[in-house]
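Colleague: how would this look folded up:
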Amino acid sequence: MTRQHAHRHARQHGLSLVETTVTLGLAAVVAGLAAPNLNTVLELRRLDGAATQLAGDLQFARGEALARNRPVRLSLDAAQACYLVHTGAAADCRCAGDGSATCSGGAQAIRSVAWGAGERVGLQASSGSLLFDPRHGTATPSATLRVVAADGRAIHHVVNVMGRLRSCSPLAAVPGYRAC
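Modeller: Next up, the predicted model:
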């Protein structure tokens, strides 16, 4: 066998430039199709995380009232996507611009939570403040607190007069929450 003939039958190792380009193109198309689904999943995780945090802090405020044997409030500042757990009157504590609490009149801030712009969730409520009674654990007034994602999906926390919490999502738009 001649040298030329052996060279023609030599096996090629690796990928050609055309094969690599086609593979990368297909990967880009698949990634482009998956990106909207990934964004939806991330939005739902942010919404669920913020709603879970708020639900925990509602229970925390109720428990603090019972443990301290004095009234404890959860006050909301929807404009700043912030809420506070504190003692004193509703007007005694406010969310500062940096998300910390500013209290006056002998009120004491227990917890302050502010959701930054990166969280991409908003806060709405039928009442600006809930008062938890230290003797019975009841809440005044009953209220619905809504955590709303940028895409409009929401999780509602309904606090009844007995201080109990029920969570739901309008039209069951968020998996894992029943419809309200």
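Colleague: could you use CA atoms for every contact and neighbour count after this?
Modeller: OK.
Colleague: so where does the nearest residue to residue 157 once chain neighbours are set aside fall, helix or strand?
Modeller: Leaving aside its chain neighbours, residue 157 sits nearest to residue 167 (4.5 Å; criterion: CA to CA, 6 or more residues apart in numbering). Applying DSSP states H and E as the criterion places residue 167 in strand 165-168.
Colleague: could you list every helix and strand in contact with that strand?
Modeller: Judged by 3 or more CA pairs under 8 Å, 6 or more residues apart in numbering; DSSP states H and E, the packing partners of strand 165-168 are strand 154-159.
Colleague: one more to line up against the first:
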Amino acid sequence: MKQMILASASPRRRELLQGLGVPFEVMSSDIEEKINTELSAPEIAKELAYQKAKDVSNKLDGDYIVIGADTIVEYNRILGKPKDADEAYQMLKLLSGKIHRVITGFAVIDCRTKKEIVDFEVTNVYFNHLSDEEINRYIETKEPMDKAGAYGIQGKASLFVSKIEGDYFNVVGLPIFKLGVVLRNHFDINLL
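Modeller: Predicted coordinates:
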């Protein structure tokens, strides 16, 4: 099997791939994540994922498969990672009692053949109504500070989610099912 490279510093993406027992290395991208507000949310996620994968693939020479990903949360606007506790509070207040979309773009690049596939997945997430006390207690855990939309479904924020429609792993940060299909159908890599 070709050597897989995860072009992401995300510990959650690393854990998801490790959970599959897939051998891979991590090589973070150096790109500055700039959001082009003229693009749709899926296009933004795909573009950022592609930039990350391309940046890393340009540094490699050999038989590598590079996977880049970017996750964004959308409710009337794009919600990235909060800059501080106040912004985390505003994001969580906005999502409280609402349905929002989590979009993960991903890019797979074969460094030898130069084949590139870019795709995305969307999951609808239903948040319960959150009291100010719940929001503040959650922010005190520091958990929301490095996550798009100021929450991690796999952590304490699981208490906020009444249901989802779509891929749970997409909300965590990597749509495992769709990635597996792309790797199998376009790169002849089976993750089993």
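Colleague: what value does the TM-score take for this pair?
Modeller: The TM-score (TM-score structural alignment, normalised by the length of the first structure) is 0.26; 83 aligned residues with a CA RMSD of 5.6 Å.
Colleague: quick one, helices of the first structure?
Modeller: 3-8, 17-68 (DSSP state H).
Colleague: residues near the closest residue to residue 149 of the first structure other than its chain neighbours, how many?
Modeller: Closest residue to residue 149 of the first structure apart from its sequence neighbours, by CA to CA, 6+ apart: residue 121 at 4.5 Å. Applying other CA atoms under 10 Å, we find 23 other residues in the vicinity of residue 121 of the first structure.
Colleague: and residue 121 of the first structure, how far from residue 5 of the first structure?
Modeller: Distance of residue 121 of the first structure to residue 5 of the first structure, computed by CA to CA, to the nearest Å: 70 Å.
Colleague: same question, residue 148 of the first structure
Modeller: Distance of residue 148 of the first structure to residue 5 of the first structure, given as CA to CA: 72 Å.
Colleague: over to residue 83 of the first structure?
Modeller: With distances taken as CA to CA, residue 83 of the first structure is found 81 Å from residue 5 of the first structure.
Colleague: hang on, residue 100 of the second structure packs against residue 73?
Modeller: Yes: using CA atoms under 8 Å, residue 100 of the second structure makes contact with residue 73 at a distance of 7.2 Å.
Colleague: ok, the two, which is more surrounded?
Modeller: Between residue 100 of the second structure and residue 73, residue 73 has the larger neighbour count (other CA under 10 Å), namely 29 against 20.
Colleague: follow-up on the earlier one: out of the helices of the first structure, which is the most enclosed?
Modeller: Highest mean neighbour count among the helices of the first structure (mean count of other CA atoms under 10 Å): helix 17-68, with a mean of 15.
Colleague: now that helix against strand 154-159, angle please.
Modeller: Counting by axes from the mean of the first three to the mean of the last three CA atoms, to 10 degrees, helix 17-68 of the first structure points 10 degrees away from the direction of strand 154-159.
Colleague: what's helix 17-68 of the first structure packed up against?
Modeller: Under the contact criterion of 3+ CA pairs under 8 Å, 6+ apart, helix 17-68 of the first structure touches strand 72-77, strand 121-125, strand 129-132, strand 143-149, strand 154-159.
Colleague: cutoff 7 Å now
Modeller: When contacts are defined as 3 or more CA pairs under 7 Å, 6 or more residues apart in numbering; DSSP states H and E, helix 17-68 of the first structure sits against strand 72-77, strand 143-149.
Colleague: next, format those as JSON lines and append distance to residue 22 of the first structure and mean neighbour count.
Modeller: What follows is these, written out as JSON lines (distance: least, CA to CA, whole Å; neighbours: other CA atoms under 10 Å):
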{"stretch": "strand 72-77", "distance to residue 22 of the first structure": "53", "mean neighbour count": "25"}
{"stretch": "strand 143-149", "distance to residue 22 of the first structure": "38", "mean neighbour count": "21"}
